[in-house]
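Chemist: Predicted model and sequence below, questions to follow.
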Amino acid sequence: MPFTPDSELDLLFPAEYISQEIRAQLHPDLHLRPLASSDYKRGHLSILSVLTVVTDPGEDAWIAQFNAQREAVRTYYSIVIIDKPTDRIVAVGTAFIERKFLRGLGSVGHIEDIAVDAKQQGKKLGLRIIQALTAISENSGCYKTILNCSDKNIPFYQKCGFEQKENEMARYASQDRAHTPRL
């Protein structure tokens, strides 16, 4: 499959939101861009499976989720790194913007779901994803950008300029309630 340029894609947000400086640091065979509506076919879910078990909802449901995120304007920023020779995704990440009542109606950027194909790890692709998402967060006016990670990933995120702060708490819904919205 030949590389598809951004101009031919239905993107989640404008490609100009991604720093050209960060894009320029990638190998010429790699391309950093927003998630596209056709990225289900480029292996988006298989890259996410590096993180956890991923249930494939099917392409139609994936596209519905893509469209729901796009309708929440200035909120979701999912990005991908594409291997140009194969036109396949090799790294992903998302930032979402939380609008608060605190800090003079400030905003916080949350980074989530950073994943790099196992064959591409060690090439600073995770770093480039983090840098791009942090820049989007800061350019969106966020007073801070935060993320959660496992203890083993703390050194990586420290290299990306993050510092360990406070603790994460989680409560998981029971399986029968987890996928059944009630509101």
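Modeler: Yep, it's here.

Chemist: When you work out contacts or count neighbours from here on, use the C-alpha atoms and nothing else.
Modeler: OK.

Chemist: Now do the buried residues in the lengthiest strand in the chain.
Modeler: Counting residues, the longest strand found in the chain (DSSP state E) is strand 88-99. Buried residues in strand 88-99, defined by neighbour count with 16 or more other CA atoms under 10 Å: 88-97.

Chemist: what would these look like in CSV with distance to residue 77?
Modeler: Shown next, in CSV, are these (distance: CA to CA, whole Å):
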residue, distance to residue 77
88, 19
89, 16
90, 17
91, 14
92, 11
93, 8
94, 5
95, 5
96, 6
97, 8
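
Chemist: coming back round to it: would you mind identifying the next helix or strand past the longest strand of the chain?
Modeler: Sequence order places helix 102-105 as the next helix or strand after strand 88-99, per DSSP states H and E.

Chemist: also this one, for the comparison:
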Amino acid sequence: MSFRQLTPNDYNEYLKLINEFRPTEFSEDQFKITLVAVNKSSEIWVYEDNGELISTGTIIFEHKFIFNTCIYAHIEDICVKSSYRRKGLGKLLIKHLIERCKGCYKITLDCSNLNIQFYEACGFNLRGNQMCILLKN
């Protein structure tokens, strides 16, 4: 088992994995086009076991002018395959993503109230509020 970045060849396995998190549909061509766009300012990491993707998480890097042109990291889309949950893989994934953010000013993430305790166990603290406007495509 090992971490690696998502590749264009991961379409089928990645789609299976993220559909456990939030059901979605997109073509393989859409996947490849979106992956190129995402990779310009983000990293999508997967944890693989014998060709099967069992967890994933995304880091979005935002370059800022404040704090001496720092980089701000935001973690998104954390998902662990249901059959692998409660085995420490979520914490292992978060630890890996935090390591990838070394040198950033701060790391943030959004989560549901149900997941606050998990992220606190990973070193995160509640801070501030999130505001949102949902726009339709």
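Modeler: That came through, no problem. Remember, it's a predicted structure, so these values are computed and weren't measured experimentally.

Chemist: Just give the TM-score of the two.
Modeler: Between these two chains, after superposing, the TM-score reads 0.94 (TM-score structural alignment, normalised by the length of structure 2); 137 aligned residues with a CA RMSD of 1.1 Å.

Chemist: what packs against the longest strand of structure 1?
Modeler: Packing contacts for strand 88-99 of structure 1, counted by 3 or more CA pairs under 8 Å, 6 or more residues apart in numbering; DSSP states H and E, involve helix 44-48, strand 76-83, strand 107-116, helix 125-139.

Chemist: so how far is the last one off the chain centroid?
Modeler: A distance of 9 Å separates the C-alpha centroid of helix 125-139 of structure 1 from that of its chain, computed with CA atoms, centre = their mean, to the nearest Å.

Chemist: The helix or strand just after it aligns to what range in structure 2?
Modeler: Sequence-wise, the next helix or strand downstream of helix 125-139 of structure 1 (DSSP H and E) is strand 144-147. Per the alignment by TM-score structural alignment, strand 144-147 of structure 1 matches residues 106-109 in structure 2.

Chemist: Buried ones in the matching stretch, by neighbour count?
Modeler: residue 107.

Chemist: Just give me how far it sits from the chain centre.
Modeler: With CA atoms, centre = their mean as the basis, stretch 106-109 of structure 2 stands 12 Å off its chain's centre.

Chemist: Equivalent analysis for stretch 104-114 of structure 2, please.
Modeler: 11 Å.

Chemist: What of stretch 50-67 of structure 2?
Modeler: 5 Å.

Chemist: do the same with stretch 60-76 of structure 2
Modeler: Worked out by CA atoms, centre = their mean, stretch 60-76 of structure 2 lies 16 Å from the chain centre.

Chemist: tell me, how many neighbours does residue 78 of structure 1 end up with?
Modeler: Using other CA atoms under 10 Å, residue 78 of structure 1 has 25 other residues around it.

Chemist: ok, and what's touching the match of strand 144-147 of structure 1?
Modeler: Stretch 106-109 of structure 2 is contacted by residues 71-76, 98, 101 when judged by CA atoms under 8 Å, 6 or more residues apart in numbering.

Chemist: try 7 Å this time
Modeler: Residues outside stretch 106-109 of structure 2 that contact it (CA atoms under 7 Å, 6 or more residues apart in numbering) are 72-76.

Chemist: before we move on, the earlier item: by how many degrees do the longest strand of structure 1 and strand 107-116 diverge?
Modeler: Inter-element angle recorded for strand 88-99 of structure 1 and strand 107-116: 160 degrees (by axes from the mean of the first three to the mean of the last three CA atoms, to 10 degrees).

Chemist: still on that earlier bit, mean offset of the match of strand 144-147 of structure 1 relative to structure 1 (after superposition)
Modeler: For stretch 106-109 of structure 2, the mean deviation from structure 1 after alignment is 0.4 Å (mean CA distance after the TM-score superposition for structure 1).

Chemist: Report how many residues lie close to the residue mapped onto residue 39 of structure 1 from structure 2.
Modeler: Applying TM-score structural alignment, one finds that residue 39 of structure 1 aligns to residue 10 in structure 2. Using other CA under 10 Å, the number of residues around residue 10 of structure 2 comes to 17.

Chemist: Same question for residue 70 of structure 2.
Modeler: Applying other CA under 10 Å, I find that residue 70 of structure 2 has 15 neighbouring residues.

Chemist: Can you verify my assumption that it contacts residue 102?
Modeler: No. Residue 70 of structure 2 lies out of contact with residue 102 (CA atoms under 7 Å); the separation is 11.7 Å.

Chemist: re the thing from before, just name the most buried of the helices and strands packed on strand 88-99 of structure 1.
Modeler: strand 76-83 (a mean of 24; mean count of other CA atoms under 10 Å).
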